[in-house]
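Novice: Can you look at this prediction? I've put the sequence above it.
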Amino acid sequence: MVMKVYSPEFKADAVALYLADPSHTFEGIGKDLGISRETLRNWVRAERARHGGGSTTSTEKNTVDSPPTAEELQAENEALRRELAAVRKENQKLATERDILRKATKFFRTRDDLVNRFQFIEDHHRAWGVKRLCAVLEVARSSFYKWRAGRAARAARERADVALAERIRAVHAEWDGTYGRPRITAELRDDGERVNHKRVGRVMRKFGIAGLRLRRRQVTTVPEPSATPVPDLFRRDFTASAPNLKYVGDLTYLPVGDGEFLYLATVIDCFSRRLVGWSIADHMRTELVADALRAAAATRGSLAGAVFHSDHGAQYTSREFADICDQLGVQQSMGTVGTSADNALAESFNAALKRETLRGARRYDGVRACRLAVFRWTTRYNTRRRHSANGQQAPIAYEQRSATLTLAA
């Protein structure tokens, strides 16, 4: 049996994925990544050791315990009693904090912001005290007392916001809901209202008033006008008779913040739908798609004689990418400009990845969370996720079964 060799990047990502959530288990993550739990456990131990994780020293191993004396036993008993008392006190404290958090669950069900926490403390300080509540809810007492002192001013501001919201709604309705913050601010000023656009925007958000705004599509396919024409060798035929003959690839965006994105480049085998190579970065330069193709070459050992199909993005039509294809012995193929159906397999893969990792969310919770989610999903996609084109088999399992049937024949 051939021993698998994992890259340092794969090991680092596997350890990071396990440590990202305390609920993760070696067995669960190991199954997802197609490795044994002992292998993952060893990687985690090695990582912890590199960062100062404790281990038994040779001095401790060689120490021979002598029989304890009566005084030592008595001292040990006293220490255990003190420890027990401390544990009981801590348990009581935790029970109180649990009761507080249970009570706060309904209070924070809609949203949890600092003002909500202050209000909860105000409503329940007689039962548990301001000090304990501030500690549990991680609020500075000075901030709470400052908030409490400003109640009258907040009430006056709330009444003013309600009045302004009514005037904003009138302008908004007059213009059939098409006006946003800038135009509404201008209308109010023309009517003699002394208000700035920031306050208008805040009140509109607070009362759910929004102008007509069409979501701009994030463009990742930008044709290169000076590129040498490349023929379409696929003609929408995304099947192959064997692995390592036909590949498709694409570049897609992954939203990680307000207007911020990571970009994912992929290389997919048409025979098994296996993700053979991929690369993720915070840019769309040609090196991103080049790294994905090199990763595919490293996975397969060689891509010589294979055909790689893509859209007409500037990255794929660049001279740099053409040179890399020549170096790897890959022939390029491209569909029609502006027709996503000509690269439907890659588009379908991107849609599935986003649908199953975002799960309805508009964006990932930061760059790290995005990278880990993509790493886990792509690994599971190859090793465990069933694919309809493969008779509900995972891509790697489908390739292995096909190889077995070929040898048997």
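Specialist: Arrived safely.
Novice: make it CA atoms for all contacts and neighbour counts henceforth
Specialist: Fine.
Novice: who does the host helix or strand of residue 399 touch, helix- and strand-wise?
Specialist: If you go by DSSP states H and E, residue 399 is part of helix 395-408. If contacts are counted by 3 or more CA pairs under 8 Å, 6 or more residues apart in numbering; DSSP states H and E, helix 395-408 sits against helix 367-383.
Novice: how about the helix it packs on: buried residues?
Specialist: 367, 370-378, 380-383 (16 or more other CA atoms under 10 Å).
Novice: Near residue 323, how many other residues are there?
Specialist: 12 (other CA atoms under 10 Å).
Novice: For this protein, just list every one of the strands.
Specialist: 246-255, 261-269, 275-281, 307-310, 331-334 (DSSP state E).
Novice: For residue 152, which of those strands is the nearest?
Specialist: Shortest distance between residue 152 and the strands of the chain, using CA to CA, is found for strand 246-255: 41.3 Å.
Novice: and the comparison structure, right after this:
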Amino acid sequence: MRLVVQVKLLPTPGQASALEATLRACNRAATYASKVAVAKGLKDRNSLQREVYTDLKAMFGLSAQPAVRTVKKVVDAYTVLKANSRAGNLGSPTSKRYRRAVGGPVVFRPEAAQPFDDRCLSWQYDAHTVSIWTVDGRMKGIRFSCSPDQLKMVVAYRKGESDLVRRGGKWFLIATCELPDPEVYEPVDWIGVDRGVVNLATTSDGTNYQGRRLDRYRRWQARKRAELQRKQTRSATRRLARRAGKEKRHATQVNHRISKEIVLDAQRTGRGIAVEELGGIRERVRLRRDQRGNLSSWPFHQLGQHLAYKARKAGVPFLEVDAAYTSQRCPRCGHTERANRPGRDHFCCRRCGLAGPADVVAGVNVRDRARSAWVFVTAPAPSP
């Protein structure tokens, strides 16, 4: 499996200046190569590299390998753009977003991430330093900081490129690590996980991870942003910039904590983890205007991603099952009716009288569907 490790760089002022100049030069070169690619219809790597390689070295001060990495970054950007347009992620072809995305060449931000391979970047793990190519020459002895677990992972499993990133005035290296997949054990049972807005996650065991605290935090952040935006001063603008991403990081940390606890519980008891398949829910559900903000900021997809990769890393079986009627179906008699759920928090079967918390009942239904689905997943293929 592939994971990324974020390592913080601690450059001196002189080193930071050289890194900034390098990022800006590489991204100016990438924008130039992007314009050439559109003007001459060169979207494959070899033809674009033959066209712009000499110019990138002469006009922007790049050496051989950074110029090659810059061309690859441009080609990858157009590959991603094409995939997003085909998948409909940019909206319909008549939408403003779609026309803006495909109507001209890709433009790279001055401080966009730049990939470096082992010819441009070397690691000195014992000294906690890196050596990296810059427009001012090879910059050696740039210190980095990370946790012991991160360092072990980078030393043992780092593979391929590492991206140089500047975020909030701080410097980072994003290293890609290829970890071997552990063997997935045969589960004795399943933990069904129901995801929601009021309760971020509820398991079939009855464990409930409430979202009220996160919701209060988001409303507080929204009020603070509105207060600063109304001031319209330079100081308020600086404070808004400092606060940018804070709410997102907080929600990510909450999802990490929840997913870690669920995976550890499954690993300890020898069970698997099952969640509802919620792809396209924003397109399927129609909400009132005052509810749309909550749904758009609902971190259910990220929680599912965290559960999936943590389970895979631990060798825990993971399944996504059909989400249809999990909150309306009685797990005892199978009766499915909207009236089975008279309120958001309560479930009461109209046929057999089974009652309980609605989210726990949904988690039990997810667990039961995983039991059935696993039989088909592990069944041997029929012989020809």
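Specialist: Thanks, I have the structure now. Worth saying up front: this structure is predicted, and the values here are computed from it rather than measured.
Novice: Work out the TM-score between the chains.
Specialist: Between these two chains, after superposing, the TM-score reads 0.21 (TM-score structural alignment, normalised by the length of structure 2); 132 aligned residues with a CA RMSD of 6.6 Å.
Novice: Any chance of JSON lines for the buried residues of helix 367-383 of structure 1, columns distance to residue 333 of structure 1?
Specialist: Formatted as JSON lines, these follow (distance: CA to CA, whole Å):
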{"residue": "367", "distance to residue 333 of structure 1": "32"}
{"residue": "370", "distance to residue 333 of structure 1": "30"}
{"residue": "371", "distance to residue 333 of structure 1": "29"}
{"residue": "372", "distance to residue 333 of structure 1": "31"}
{"residue": "373", "distance to residue 333 of structure 1": "30"}
{"residue": "374", "distance to residue 333 of structure 1": "27"}
{"residue": "375", "distance to residue 333 of structure 1": "28"}
{"residue": "376", "distance to residue 333 of structure 1": "30"}
{"residue": "377", "distance to residue 333 of structure 1": "28"}
{"residue": "378", "distance to residue 333 of structure 1": "24"}
{"residue": "380", "distance to residue 333 of structure 1": "28"}
{"residue": "381", "distance to residue 333 of structure 1": "25"}
{"residue": "382", "distance to residue 333 of structure 1": "24"}
{"residue": "383", "distance to residue 333 of structure 1": "28"}
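Novice: Between which two of the residues you listed is the distance greatest?
Specialist: Using CA to CA, the buried residues of helix 367-383 of structure 1 reach their maximum pairwise distance at 367 and 383, which is 24.4 Å.
Novice: on that earlier part again, so which of the strands of structure 1 gets nearest residue 43 of structure 1?
Specialist: Going by CA to CA, the one of the strands of structure 1 nearest residue 43 of structure 1 is strand 275-281, 23.0 Å.
Novice: Would you mind naming the helix or strand containing the residue nearest to residue 153 of structure 2 when sequence neighbours are not counted?
Specialist: Nearest residue to residue 153 of structure 2 in three dimensions, chain neighbours excluded: residue 177, at 7.2 Å (CA to CA, 6 or more residues apart in numbering). Assessed by DSSP H and E, residue 177 of structure 2 sits inside strand 170-178.
Novice: Give me the next element, helix or strand, following that strand.
Specialist: strand 190-195.
Novice: Name the surrounding residues that touch that next one.
Specialist: Strand 190-195 of structure 2 is contacted from outside by 201-205, 266, 271-276, 300, 359-360, 362-368, 370-371, using CA atoms under 8 Å, 6 or more residues apart in numbering.
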